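Novice: Need a 3D model of the following:
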Amino acid sequence: MALGGNLAGNFTSSEALLEAALARFPQAGLPVLARSRWWRSAAWPDANGNEYRNGIAIVETNAPPEAVLEALFAIERSFGRIRGAPNAPRTLDLDLIAYGRRLNDGPGLILPHPRAHERLFVMGPLAEIAPDWRHPAIGRTAAELAREASVGRDATPV
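Specialist: A predicted model of the protein is given here:
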């Protein structure tokens, strides 16, 4: 799971909001096995916006991926996320990056996430906790993909 956002909402910081969201995962049937540090990166596409904070959590579940995605959306909504324009500032963005080795290209759910491998703010945190994880479609490790990422090259751990 990828977690991110650049608006603190009712929290003192984006990190505090992300911690609170992560604390809800077990209640949603998504116990956290490992998690990364929070990473920072410049706002995009408008670099004048608030910096983003991102991280990765590895969870364990027997729920089907569609149910996991719905649980993530429910957590987002509980933190005030309103899905609007793509790439707009947001309090909370939760993404299902991969579900085991499963490949899916159906409506509403693409696995693995179609752009995660290009993003340092996703692959960097993933490489931090699971450097040998292999992308199910590309076959490259998280560490390799972090080195090769072309988006969010300014991302660094907080």
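
Novice: Could you use CA atoms for every contact and neighbour count after this?
Specialist: OK.

Novice: got a list of contacts for the helix ranked longest in the chain?
Specialist: Secondary structure of the chain per DSSP state H: the longest helix is helix 65-78. Contacts with helix 65-78, where a contact means CA atoms under 8 Å, 6 or more residues apart in numbering, come from Ala21, Arg24, Ala28, Leu30, Leu92, Asp93, Leu94, Asp95, Leu96, Tyr99, Leu109.

Novice: Proceed likewise with the subsequent sequence, for comparison:
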Amino acid sequence: MSETPNPNIIDADTLTGEMRPIRRVVVGLGSNLGERLSNLQGAVDALADTPDVWITGLSPVYESEPVDCPPDSPKFLNAVVLIDTTLAANRLLDRALAIEDAYDRDRSDGLNAPRTLDVDLIVVGDRRSDTETLRLPHPHAHERAFVLQPWLDLEPDAQIPGVGAVKELLDKIGTDGLTRRDDLVLESDE
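Specialist: A predicted model of the protein is given here:
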């Protein structure tokens, strides 16, 4: 995955004239509270409505057993969205958090508590970040079948920069506890 999927495409900011590369971004979605499919669809719609964001791929929906969650947590629905964007990673993170907040995401019970909506930046081009607020690539994506399998469905040759091929990572961890739900479909107008 390169910083710009097509190096000949550069977007110029119409106000400043600043040249900004178009980056390929992998976004992981998850929900295990409330109307799970509606929550995921709402996240897809909100991403599609974001200026300078173009949805280029939308995975099948998967149902997964909770990972590292409190006992008796409900199952998750998960999907992966591929986008192209000229937005900086920190702006994308702000947007992801705003989308979660719009779905009443409660962060008071800890990192792995049940949630109405989780919008995770998995990969932003080949950008790397290890700050308190932004870690790229996502530090646990390579351990999560509910991220790797839907991503692999969209991009069979996908790579996590600095980690490895998604297919090899998925082969290593397996898909136990993951079920493809072809009866549940997300849609994008893009």
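
Novice: care to give me the TM-score?
Specialist: After superposition, the two chains reach a TM-score (TM-score structural alignment, normalised by the length of structure 1) of 0.89; 152 aligned residues with a CA RMSD of 1.5 Å.

Novice: now the longest helix of structure 1: which residue numbers in structure 2?
Specialist: Mapping helix 65-78 of structure 1 onto structure 2 (TM-score structural alignment) gives residues 89-102.

Novice: can you tell me the mean distance of that stretch from structure 1 after alignment?
Specialist: Superposed on structure 1, stretch 89-102 of structure 2 shows a mean distance of 0.5 Å to its aligned residues (mean CA distance after the TM-score superposition for structure 1).

Novice: buried set for that stretch?
Specialist: Residues Ala89, Leu92, Leu93, Arg95, Ala96, Leu97, Ile99, Glu100 are the ones in stretch 89-102 of structure 2 that count as buried (16 or more other CA atoms under 10 Å).

Novice: if we can go back for a sec, which of the contacts of helix 65-78 of structure 1 sits closest to Ala130 of structure 1?
Specialist: Tyr99 (14.3 Å; CA to CA).

Novice: Could you tell me the end-to-end distance of stretch 82-95 of structure 1?
Specialist: 15 Å (CA to CA, to the nearest Å).

Novice: Quick one: distance of it to the chain centre.
Specialist: Once both centres are worked out by CA atoms, centre = their mean, to the nearest Å, stretch 82-95 of structure 1 turns out to sit 12 Å from its chain's centre.

Novice: Going through the contacts of helix 65-78 of structure 1, which ones are buried?
Specialist: Counted by 16+ other CA under 10 Å, the contacts of helix 65-78 of structure 1 give Ala21, Arg24, Leu30, Leu92, Asp93, Leu94, Asp95, Leu96, Tyr99 as buried.

Novice: can the residues you listed go into TSV with extra columns for secondary structure and distance to Gly124 of structure 1?
Specialist: Shown next, in TSV, are these (DSSP: H, G, I helix; E, B strand; the rest coil; distance: CA to CA, whole Å):
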residue	secondary structure	distance to Gly124 of structure 1
Ala21	helix	20
Arg24	helix	23
Leu30	coil	22
Leu92	coil	19
Asp93	strand	17
Leu94	strand	16
Asp95	strand	15
Leu96	coil	16
Tyr99	coil	18
